[in-house]
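A.B. asks: Predicted model and sequence follow; I will ask about them next.
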Amino acid sequence: MDKYESESHVDVSVVVTFHNEGVLAHTALTSICQSSLRAIAAGVRVEVILVLDRADSLTVSSVLNHPKMGGGEVLLHVSNGDLALSRHSGIDVARGEFICIVDGDDLISRDYVLRHFLESQKHGENVALHPEIVVSFGMYNAFSWQVDQGGEYFDKPSLLVVNPWISAVFARKTLFESIPQVEINTVKTGFGFEDWCWNCETIAAGIEHRLAWGTVYMYRRKFSGSMNENSRIAKAIVPPNSLFKSSLLDLKRTEQ
């Protein structure tokens, strides 16, 4: 990407996590760079933070040798072995007022960063934004609309059994600092789905999950190795969280 100007203030930090994506990291970075440059052209101050967590050599090479790289990107090599911790490695060094989380093998629409930022300006601090449309490709092809918490289709109790949103999220850095995504070791604990757990915790804390209208997230469905698929195979469940506890209390009050 073009070299960023040295500014003390950044509007959006795009945090991208990589593991073993290999050459797929190339197309993901192309998509992210195009969307980020589109936002920069509109006057949004954007930085890109690339987090390589125990990444294999092909993934590292695909990131470092990408033709758009070499500008003002922040590159982190970490050994977390955990997606939530890797995201927070990027969040910790981010200068942006807002954090835009993207996975290193997925694609985003051209106006993705810009539309999320513009939508964020319409809301107060207690909001997390998600893309409007999800296009799945790879293991299977599908598309779906995500649920806006302010709309008629949102059902709060449904979070007990289903996650309404994918992991891609856009929110203030202060929200991630006050309610961090936590490490979930599925093999040891039997729990899974760190983003689902975070959605529950934030909703319990009064955060609204809304949509950035007109945005599309292209979600690569892996044939193997996906953390979501591994969690499902392991029959993992969401950890206990504040939303579940409050729902149980409401249920007990109803029974009484």
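C.D. replies: Everything's here; your move.

A.B. asks: hey, let's count contacts and neighbours off CA atoms from now on
C.D. replies: Fine.

A.B. asks: And the strands in this structure, which stretches?
C.D. replies: Assigned by DSSP state E, the strands in the chain fall at 10-18, 46-53, 74-78, 96-103, 107-108, 127-138, 142-145, 170-172, 208-221.

A.B. asks: Is it correct that V74 is in contact with V48?
C.D. replies: Yes: the pair V74 / V48 is scored as a contact, 6.3 Å apart, by C-alpha atoms under 8 Å.

A.B. asks: between these two, which one's more packed in?
C.D. replies: Looking at V74 and V48 with other C-alpha atoms under 10 Å, you find the greater number of neighbours at V48, namely 25 against 16.

A.B. asks: returning to what we had before: including distance to T30, could the strands of the chain go into CSV?
C.D. replies: Compiled in CSV, these are given as follows (distance: least, C-alpha to C-alpha, whole Å):
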stretch, distance to T30
strand 10-18, 12
strand 46-53, 12
strand 74-78, 16
strand 96-103, 13
strand 107-108, 9
strand 127-138, 17
strand 142-145, 22
strand 170-172, 20
strand 208-221, 13
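
A.B. asks: among those, which is nearest R115?
C.D. replies: Of all the strands of the chain, strand 208-221 sits nearest to R115, with 6.3 Å by C-alpha to C-alpha.

A.B. asks: got the buried residues for that closest one?
C.D. replies: Within strand 208-221, the residues that qualify as buried by neighbour count (16 or more other C-alpha atoms under 10 Å) are 208-213, 215-221.

A.B. asks: before we move on, what about stretch 243-254?
C.D. replies: In terms of neighbour count (16+ other C-alpha under 10 Å), stretch 243-254 has its buried residues at 243-244.

A.B. asks: Now do it: everything it contacts.
C.D. replies: Contacts of stretch 243-254 from elsewhere in the structure, counted by C-alpha atoms under 8 Å, 6 or more residues apart in numbering, are 157, 160, 200-201, 203-204.

A.B. asks: From the residues you listed, pick the one nearest R38.
C.D. replies: Within the contacts of stretch 243-254, the smallest distance to R38 is 31.2 Å, found for I203 (C-alpha to C-alpha).

A.B. asks: T202 versus the closest residue to that closest one other than its chain neighbours, what's the distance?
C.D. replies: Residue nearest to I203 in three dimensions, not counting chain neighbours: L243, with 7.1 Å by C-alpha to C-alpha, 6 or more residues apart in numbering. Computed with C-alpha to C-alpha, to the nearest Å, the distance linking L243 and T202 is 8 Å.

A.B. asks: Included below, for side-by-side comparison, is a second structure:
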Amino acid sequence: MDISIVLNLHDEAEYVSKTLESLEQAMVYAVKRGVQIELIVVIDNEKDDIGTIVEQFNFSVPSKIIKVKNCSLGPSRNDGISLARGEFVAVADGDDLVSANYFYDSFVFIKKLEKNKDRVIVFPEYVMHFDRFCFITKFVDSDQFSAEDFAYFNPYP
């Protein structure tokens, strides 16, 4: 298994169908290019119809659905990661949308860096936020700020 995707859900029933479609498109893209993927869906403190929506979705990759009552993203994400069989773990939330090439390109990028024994975290360059206000954040490389900067601001909002 190359990549385990851990999808954490709480009360995003309004968004989860679009998220599942987005992840499915990206998983299919990667699998067609030889990447082995599994999906682990962690439903924390289930509300609304979110469990039904997920259970009725036709995933194209091996998938597990677990239900927990942590009421907290960190422990719930860790529950999913503990089940991961992939060499690499990708995380997603119930309101995330990803590009079709996201998992595949991230995997290829990591494999190139792995040859140099580099340790990396891969994340998108741009993130669009949907809330009361919609906006786009561009993330910068970590060499553009110091560890001390974290004491004053979060460069990764």
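C.D. replies: Arrived safely, thanks for sending. All figures in this text were calculated on a predicted structure; none of them were measured in a lab.

A.B. asks: rewinding a little: select, from the buried residues of strand 208-221 of the first structure, the two members most distant in space.
C.D. replies: The two members of these with the most space between them (C-alpha to C-alpha) are E208 and R221, at 27.2 Å.

A.B. asks: picking up where we left off before, now distance to G22 of the first structure too, for the contacts of stretch 243-254 of the first structure, in JSON lines please.
C.D. replies: Supplementary listing: the contacts of stretch 243-254 of the first structure in JSON lines, determined by distance: C-alpha to C-alpha, whole Å:
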{"residue": "P157", "distance to G22 of the first structure": "39"}
{"residue": "L160", "distance to G22 of the first structure": "35"}
{"residue": "C200", "distance to G22 of the first structure": "32"}
{"residue": "E201", "distance to G22 of the first structure": "33"}
{"residue": "I203", "distance to G22 of the first structure": "35"}
{"residue": "A204", "distance to G22 of the first structure": "38"}
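
A.B. asks: Quick one: buried ones out of these?
C.D. replies: Neighbour counting over the contacts of stretch 243-254 of the first structure (16+ other C-alpha under 10 Å) leaves 200-201, 203-204 as the buried ones.

A.B. asks: residues contacting M27 of the second structure?
C.D. replies: Residues in contact with M27 of the second structure (C-alpha under 8 Å, 6+ apart) are 37, 60-61, 100, 103.

A.B. asks: Need the counterpart of it in the first structure.
C.D. replies: In the superposition onto the first structure, M27 of the second structure corresponds to S36 when matched by TM-score structural alignment.

A.B. asks: Please apply the same query to S17 of the second structure.
C.D. replies: When the two structures are superposed using TM-score structural alignment, S17 of the second structure falls opposite H26 in the first structure.

A.B. asks: Setting the sequence-adjacent residues aside, check what's closest to its match.
C.D. replies: Distances taken as C-alpha to C-alpha, 6+ apart place S62 nearest to H26 of the first structure, at 5.7 Å, with adjacent residues excluded.

A.B. asks: I'd assumed V23 was in contact with the one you found.
C.D. replies: Yes: the pair S62 of the first structure and V23 passes the contact test of C-alpha under 8 Å, sitting 5.8 Å apart.

A.B. asks: With neighbour numbers in mind, choose between these two.
C.D. replies: S62 (18 against 15).

A.B. asks: so how far is N80 of the first structure from that one?
C.D. replies: Taking C-alpha to C-alpha as the measure, S62 of the first structure and N80 of the first structure are separated by 20 Å.

A.B. asks: can you tell me what part of the second structure stretch 208-227 of the first structure aligns to?
C.D. replies: Under TM-score structural alignment, there's no match for stretch 208-227 of the first structure.

A.B. asks: Contacts for that stretch next, please.
C.D. replies: In this structure, residues lying in contact with stretch 208-227 of the first structure by C-alpha under 8 Å, 6+ apart are 105-109, 111-112, 115-116, 119, 126-140, 146-150, 168, 202-203.

A.B. asks: Select only the buried ones of these in ChimeraX?
C.D. replies: Restricted to buried positions by 16+ other C-alpha under 10 Å, the ChimeraX selection for the contacts of stretch 208-227 of the first structure reads:
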select :105,106,107,108,109,111,112,115,116,127,128,129,130,131,132,133,134,135,136,146,147,148,149,168,202,203
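
A.B. asks: Report the mean deviation for the lengthiest helix in the second structure after fitting onto the first structure.
C.D. replies: Among the segments of the second structure that qualify as a helix by DSSP state H, the longest is helix 16-32. In the superposition against the first structure, helix 16-32 of the second structure averages 0.7 Å from its aligned positions (mean C-alpha distance after the TM-score superposition for the first structure).

A.B. asks: what's the closest of the strands of the first structure to I233 of the first structure?
C.D. replies: strand 208-221 (14.8 Å).

A.B. asks: which of the contacts of M27 of the second structure are buried?
C.D. replies: Buried members of the contacts of M27 of the second structure, scored by 16+ other C-alpha under 10 Å, are 37, 100, 103.

A.B. asks: now, among the residues you listed, which is nearest to S76 of the second structure?
C.D. replies: S76 of the second structure has its nearest neighbour among those in I37, at 20.2 Å by C-alpha to C-alpha.

A.B. asks: so the closest one makes contact with V61?
C.D. replies: Yes: under the criterion of C-alpha under 8 Å, I37 of the second structure is in contact with V61, at a separation of 6.4 Å.

A.B. asks: In the second structure, what residue corresponds to S120 of the first structure?
C.D. replies: With TM-score structural alignment as the criterion, the equivalent of S120 of the first structure in the second structure is I110.

A.B. asks: In the second structure, what sits opposite the residue nearest to H26 of the first structure in the alignment?
C.D. replies: Under the alignment by TM-score structural alignment, S62 of the first structure pairs with I53 in the second structure.
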